[in-house]
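# With the input below, show me the fold.
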Amino acid sequence: MGKKIFSGVQPTGNLHLGNYLGAIKNFVDLNNDNDNKCIFCVVDLHAITVKQDPKELKNNIRETVATFIASGIDPKKSIIFNQSRVAAHAEGAWILSCVARMGWLNRMTQFKEKAGKDKEKASIGLYSYPVLMAADILLYDATHVPVGDDQKQHLELCRDIAQKFNNDFEVENFLQVPEPLIQKEFSRIMSLKDGSKKMSKSELSDLSRINLTDEKDQIINKIKKAKTDPLPMPQDIKELEERLEAKNLLGIYSSLTNSTLENSVKNFAGKNFSEFKDELAENLVNKIEPISNEIKKLLGDKNYLDEILLDGVEKANLIASKKIERIKEIVGF
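Alright, predicted model coming up:
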């Protein structure tokens, strides 16, 4: 039996290799499986938990859609929409926030990391957004949600909220309790300048990341300048624990070529980094350059992107509005 899959991506603009290998590449595989029903949401309500430039946000929403399509997600097979245009998300988040408990949210490590030392200055939205994430998922009766390590805790919260709602209102299995979809053989993609930090668009140096809009020469140059250590390529996978930059580059190579980290280590054991980097750059160019070209082409046709979003919004609304009406009836509205 096929899976009902829901996943969201924040429209932060300038999506990079970490976003592609960590999420979008997996979305494409899920979309290509005819047994699956996939809903991909541009989570613009989540984006405003931190201040956004309104003009930039509008462009970033379109750019996220363009990236989905350029990467191979077919909008005819999957629903692609932006969250703010389906009112059930905000309504559902409020109702579920009356089911969720403070103690549950206080345990969320992501808030502690994002809010930093001065959490009094963080927005309430940043604190409570896992409840909105739960509403996003539960409105569509999703059976599976692709999650990285940093979102596992939020999915657990979603499961807790669903179970508590079902118990509180004595509606067994009304809210579908979703399962996580964890990618096998996937390494977290780290900065090209520091193997201990996640690849991020907020890092100052553009050399720290491969953007999905980078051109061939930029990709080759960034890999050439990527930080390594003076030793030859590792002989054994155990060495990688001490050699974070080598681990990161081999992880990127493995994800691109769909091979295991063990096999990648074997292939390049004892060779020079320069030889490995040439092959890595070639694989990256082959994968990213066509996506980059297609993103730029799609961004030149804003009407087309807006039509895809409008079509997705209509389809999502049909599903979510029915679910929220039932939720309201159950609650007593």
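# Please count neighbours and contacts with C-alpha atoms only from this point.
OK.
# tell me the contacts of residue 157?
104, 130, 131, 134 (CA atoms under 8 Å, 6 or more residues apart in numbering).
# can you put the residues you listed in TSV and add neighbour count and distance to residue 94?
Shown next, in TSV, are the contacts of residue 157 (neighbours: other CA atoms under 10 Å; distance: CA to CA, whole Å):
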residue	neighbour count	distance to residue 94
104	13	16
130	25	12
131	26	8
134	26	11
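# Show me the residues you listed that map onto helices.
Taking DSSP state H, the ones among the contacts of residue 157 that sit in helices are 104, 130, 131, 134.
# So which of those residues is the closest to residue 211?
residue 130 (27.4 Å; CA to CA).
# Provide a list of residues in contact with the residue lying closest to that closest one once chain neighbours are set aside.
Distance criterion CA to CA, 6 or more residues apart in numbering; nearest residue to residue 130, sequence neighbours excluded, is residue 154 at 5.8 Å. By CA under 8 Å, 6+ apart, the residues touching residue 154 are 108, 130, 133, 134.
# now do residue 200
16, 18, 191, 208, 209.
# try 10 Å
Going by CA atoms under 10 Å, 6 or more residues apart in numbering, residue 200 touches 14-19, 189-191, 206, 208-211.
# cool, and residue 267?
Residues counted as contacts of residue 267 (CA under 10 Å, 6+ apart) are 233, 235, 261, 276.
# Distance check, the nearest residue to the second one once chain neighbours are set aside against residue 232.
When you say that, I think you mean residue 235. Counting by CA to CA, 6+ apart, residue 269 is the residue found nearest to residue 235 once chain neighbours are left out, at 4.5 Å. Residue 269 sits 8 Å away from residue 232, going by CA to CA, to the nearest Å.
# want to put them side by side, so please do this one too:
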Amino acid sequence: MMKKRVFSGIQPTGNIHIGNYLGAIRNWVASQSEYDNIFCIVDLHAITVPQEPKVLKAKIRELAGILLAAGIDMDKSVLFVQSHVSEHAELAWILNCFIPMGWMQRMTQFKEKSEKQKEMVSVGLFDYPALMASDILLYDTDLVPVGADQKQHLELTRDVANRMNSIYGEVFKVPEPVIPKIGAKIMSLREPTKKMSKSDELADSALNLLDQPDEIRAKIARATTDSLREIRFDENRPGVNNLLVIYELFTGLSRRDIEAHFEGKGYADLKKELAEVVIEGLAPLQNRYREITEDTGY
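Model prediction:
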């Protein structure tokens, strides 16, 4: 039986954080025996907003090292840099000729991102969904893991695939979304109503995969909680809930067991234990990353 093909992309910008790891990368690693995986470092998407070339080049290498350190196995999966395969840009142009402007204008993520750049916003940023569609359709992809913020783009991918198939026959496979139910949305430590982001300008908002132990302890110690005392999972208490979700995902314990463990304890106890859990959980990845990046053979 043929394995279903999965295409996953990640931008080489900012610092890769635990939200990226828990919501995507760890799932990618676990799925390698089940699926025919293609992992793409999407540097062409990165340049839809201004980038410093030297920094971007370094970030591409750093991201490749992190993915390999996290467990992406080149004997089981494909890992490559988007700009190294010119067909991504070529197909994107062809798709542009079949995507109505109205479809693009409905993309809410462009509206949000363009607010930051105002009149300097690029055509590339507006056209981002066409390139994403090209990435996916180029490889006869069956499944695409997407967060809530990318679901609309995948719908556009499906729409343009169906449109071209109706004109030219079965040219493209129409992909299906896979949306993780847990871990897909780790929140900011400082503003827990917002998703943890690589581009967040607020200091200490994200736990990065390469953060040192003291950095992790300091960031978690400053994480936003609330004025209540009980430690339990509750989406109406986003700060505490976020810390508990991180604890849950790193330990694998049930929510009932976690709440029982912290019964009668305070936020200081939660933060202290969580910091050590994260440090311990990231140590193997960080050690492997150092081995990979110090080896010139990579």
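# buried subset of the contacts of residue 200 of structure 1?
For the contacts of residue 200 of structure 1, a burial check counting by 16 or more other CA atoms under 10 Å picks out 14-19, 189-191, 208-211.
# Of those, which belong to helices?
17, 18, 19.
# how about the nearest residue to the first one, chain neighbours excluded?
Put plainly, it is residue 17 of structure 1. Going by CA to CA, 6+ apart, residue 17 of structure 1 has residue 210 as its nearest residue, at 5.4 Å.
# In this structure the one you found contacts residue 199, no?
Yes: with contact defined as CA atoms under 10 Å, residue 210 of structure 1 reaches residue 199; the gap is 8.7 Å.
# Spit out the residues that contact those two alike.
16, 17, 18, 191, 192.
# what range in structure 2 does stretch 276-288 of structure 1 sit on?
Per TM-score structural alignment, the counterpart of stretch 276-288 of structure 1 in structure 2 is residues 270-282.
# Map residue 195 of structure 1 across to structure 2 for me.
Checking TM-score structural alignment: residue 195 of structure 1 goes with residue 192.
# Enumerate every residue touching its match.
186, 205, 223, 224, 225, 237, 238, 239, 240, 241, 242, 243.
# one more time with 6 Å, if that's ok
Listed by CA atoms under 6 Å, 6 or more residues apart in numbering, the contact partners of residue 192 of structure 2 are 238, 239.
# of the ones in helices among the contacts of residue 157 of structure 1, closest to residue 78 of structure 1?
The nearest one, if we look at those relative to residue 78 of structure 1 and count by CA to CA, is residue 134, at 20.4 Å.
# Can you find the partner of the residue nearest to residue 17 of structure 1 in structure 2?
Using TM-score structural alignment, residue 210 of structure 1 lines up with residue 207 in structure 2.
# With residue 178 of structure 1 instead?
Taking TM-score structural alignment for the superposition, residue 178 of structure 1 sits opposite residue 175 in structure 2.
# so what's its match up against?
Taking CA under 6 Å, 6+ apart as the test, what residue 175 of structure 2 contacts is 141, 142, 143.
# Distance check, the closest residue to it other than its chain neighbours against residue 3 of structure 2.
The shortest distance from residue 175 of structure 2 to any non-neighbouring residue, by CA to CA, 6+ apart, is to residue 142 (4.7 Å). Residue 142 of structure 2 sits 10 Å away from residue 3 of structure 2, going by CA to CA.
# So the two - more neighbours on which side?
residue 142 (19 against 11; other CA atoms under 10 Å).
# Aligned to the more buried one, what sits in structure 1?
By TM-score structural alignment, residue 142 of structure 2 lines up with residue 143.
# can I assume its match is in contact with residue 4?
Yes: counting by CA atoms under 6 Å, residue 143 of structure 1 does reach residue 4; the two are 5.1 Å apart.
# Residue 26 of structure 2: which of the contacts of residue 175 of structure 2 is nearest?
Nearest member of the contacts of residue 175 of structure 2 to residue 26 of structure 2, counting by CA to CA, is residue 143, at 16.7 Å.
# Next, residue 90 of structure 1: secondary structure please.
Judged by DSSP: H, G, I helix; E, B strand; the rest coil, the three-state class of residue 90 of structure 1 is helix.
# where along the stretch 201-333 of structure 1 do the helices fall?
Assigned by DSSP state H, counting those that start in this stretch, the helices in the stretch 201-333 of structure 1 fall at 216-225, 244-257, 261-268, 273-299, 302-331.
# list the helices and strands the last one packs on?
Right, the one you point to is helix 302-331 of structure 1. Here helix 302-331 of structure 1 touches strand 79-82, helix 88-97, going by 3 or more CA pairs under 6 Å, 6 or more residues apart in numbering; DSSP states H and E.
# Flag every buried residue along that helix.
305, 308-313, 315-317, 320-321, 323-324, 327.
# quick one: which of these is nearest residue 215 of structure 1?
Residue 215 of structure 1 lies nearest to residue 305 out of the buried residues of helix 302-331 of structure 1, by CA to CA, at 22.3 Å.
# Give me the distance between the two termini of stretch 83-92 of structure 2.
Stretch 83-92 of structure 2 has an end-to-end distance of 13 Å (criterion: CA to CA).
# and for that stretch, what span of structure 1 is it aligned with?
Aligning stretch 83-92 of structure 2 against structure 1 (TM-score structural alignment) gives residues 84-93.
# same thing with stretch 152-161 of structure 2?
Alignment of stretch 152-161 of structure 2 against structure 1: residues 153-162, by TM-score structural alignment.
# Show me what counts as buried in the matching stretch.
Buried-residue list, stretch 153-162 of structure 1, by 16+ other CA under 10 Å: 153, 154, 155, 156, 157, 158, 159, 160, 161, 162.
# Could you check how far that stretch is from the centre of its chain?
Centroid displacement of stretch 153-162 of structure 1 relative to its chain, using CA atoms, centre = their mean, to the nearest Å, is 17 Å.
# Ok, stretch 98-110 of structure 1 next?
That offset, for stretch 98-110 of structure 1, works out to 22 Å (CA atoms, centre = their mean).
# Kindly check the end-to-end length of that stretch for me.
Using CA to CA, one end of stretch 98-110 of structure 1 lies 21 Å from the other.
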